[in-house]
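[1] how does the following fold in three dimensions:
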Amino acid sequence: MSRVGKYPVPVPAGVQVALQGRTVVAKGKLGELKLDLTDEVDVEVESNHVAVKPRGSDRRARTMWGTTRSLIQGMVTGVSTGFTKSMEITGTGYKAAVQGKDLVLNLGYSHEIRYPIPEGIKITCERPTAVKVEGSDKRKVGQVAAEIRAYRGPEPYKGKGVRYDNEVILRKEGKKK
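    Got it, this is the predicted structure:
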């Protein structure tokens, strides 16, 4: 069983963490994030770390102990350094570009796909085949990257589609004569 919850979350310089009722608020140079706490855990905020403790010894309290600690760690990291997901587009004629507040994708369909960039997320395209999603909220960055990838996921024969930079595509052998 994991014991992630017992380790305190270190708070780096330039980040303020406060407890407002049952809400944890983290403020830093990249913005402000909030987390509503469940009834199974208690949080203690000190000057340079945040400690999470379960209220009981039942299974739900122990699972929320580690989960809450991980969510607070993600908030602190997000407001101090931020999160990034890089994606690569592979395929003839496949490309992406940022136009205003939209990400325009050409992925082999008869039309271009316009993806509206959500609030708090920054999308950049250094090359027409590279997309970088950045933001302070780890869940939102992952969700936006997953939605972009879902338009044309990588296929196993030629590897065409949108894939994460660290993703490995298991390739299949094609037809034989």
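[2] could you use CA atoms for every contact and neighbour count after this?
    Fine.
[3] packing partners of the lengthiest helix in the chain?
    Secondary structure of the chain read by DSSP state H shows that its longest helix is helix 59-80. Packing partners of helix 59-80 (3 or more Cα pairs under 8 Å, 6 or more residues apart in numbering; DSSP states H and E): strand 9-10, strand 23-28, strand 31-36, strand 41-45, strand 49-54, helix 138-150.
[4] next up, for comparison:
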Amino acid sequence: MSRIGIRPVLIPQGVKISVAPTSVTVEGPKGKLVQEYVPEVEIVVKDGAVHFTRKNESKQAKAYHGLYRSLVNNMVIGVSQGFKKALVVNGVGYRAEVQGNFLVMSIGYSSDFMVIIPQGLAVAIESNGQKVVISGADHALVGKFASEVRSLRLPEPYKGKGIRYEDEKI
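    Next up is the predicted model:
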């Protein structure tokens, strides 16, 4: 048995989950998320929790069992509380600002980088343009966008100049 897959996901108040034959939809105060899933895993909502079972004992079904439990758990947390990643922009003259649907990064190159902010994410600038806070309901999208912004100017190990996660040690 999967150690992660056998644990049910508790549904907090204000969150609604509906299961279709090939997808799970989670709705809450922060938005609506949809996740497709394979038929090897059976998803059932009962008694205020989501339960996951395998239809067979194949290697693929065992792998998907814990995966879909984690994905649905992240969806429930995302639509109820949301996810947040903070990036620190460190360097002389380095700064960030939001202009409409773009995140504009001045990070030491001859021209500024303009990054399109994906639908469903909110970007806030703090500390005079030295801190970028990315928040949203989709855990994977928040992490992917934070990684893309960080990759514009990776932190260098000697002076620490560049873009790093707030809790990252260089």
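[5] hang on, the earlier thing: how about the helices and strands packed on helix 59-80 of structure 1 in a markdown table, adding mean neighbour count and distance to Gln73 of structure 1?
    Listed next are those as a markdown table, based on neighbours: other Cα atoms under 10 Å; distance: least, Cα to Cα, whole Å:
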| stretch | mean neighbour count | distance to Gln73 of structure 1 |
| --- | --- | --- |
| strand 9-10 | 17 | 6 |
| strand 23-28 | 19 | 10 |
| strand 31-36 | 16 | 11 |
| strand 41-45 | 17 | 13 |
| strand 49-54 | 19 | 9 |
| helix 138-150 | 17 | 10 |
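[6] so which of the ones you listed is nearest Tyr164 of structure 1?
    Distance to Tyr164 of structure 1, taken as Cα to Cα, is lowest for helix 138-150 among the helices and strands packed on helix 59-80 of structure 1, at 8.0 Å.
[7] how close does the closest one sit to structure 2?
    Taken over the aligned residues, the distance from helix 138-150 of structure 1 to structure 2 averages 0.5 Å (mean Cα distance after the TM-score superposition for structure 1).
[8] quick one, that helix and helix 59-80 angle?
    Going by axes from the mean of the first three to the mean of the last three Cα atoms, to 10 degrees, helix 138-150 of structure 1 is angled at 80 degrees with respect to helix 59-80.
[9] where in structure 2 does helix 138-150 of structure 1 fall?
    Mapped onto structure 2 using TM-score structural alignment, helix 138-150 of structure 1 spans residues 139-151.
[10] now what about the matching stretch, what contacts it?
    Contact with stretch 139-151 of structure 2 is made by 74-75, 78, 83-87, 115, 118, 121, 134-136, 163-165, as judged by Cα atoms under 8 Å, 6 or more residues apart in numbering.
[11] mind checking which of the residues you listed land in strands?
    Among these, the members found in strands (DSSP state E) are 83-87, 115, 121, 134-136, 163-165.
[12] show me what contacts the nearest residue to Leu107 of structure 1 once chain neighbours are set aside?
    Nearest residue to Leu107 of structure 1, sequence neighbours excluded (Cα to Cα, 6 or more residues apart in numbering): Tyr94, at 4.8 Å. Contacts for Tyr94 of structure 1 (Cα under 8 Å, 6+ apart) come out as Leu105, Asn106, Leu107, Gly108, Thr129, Gly161.
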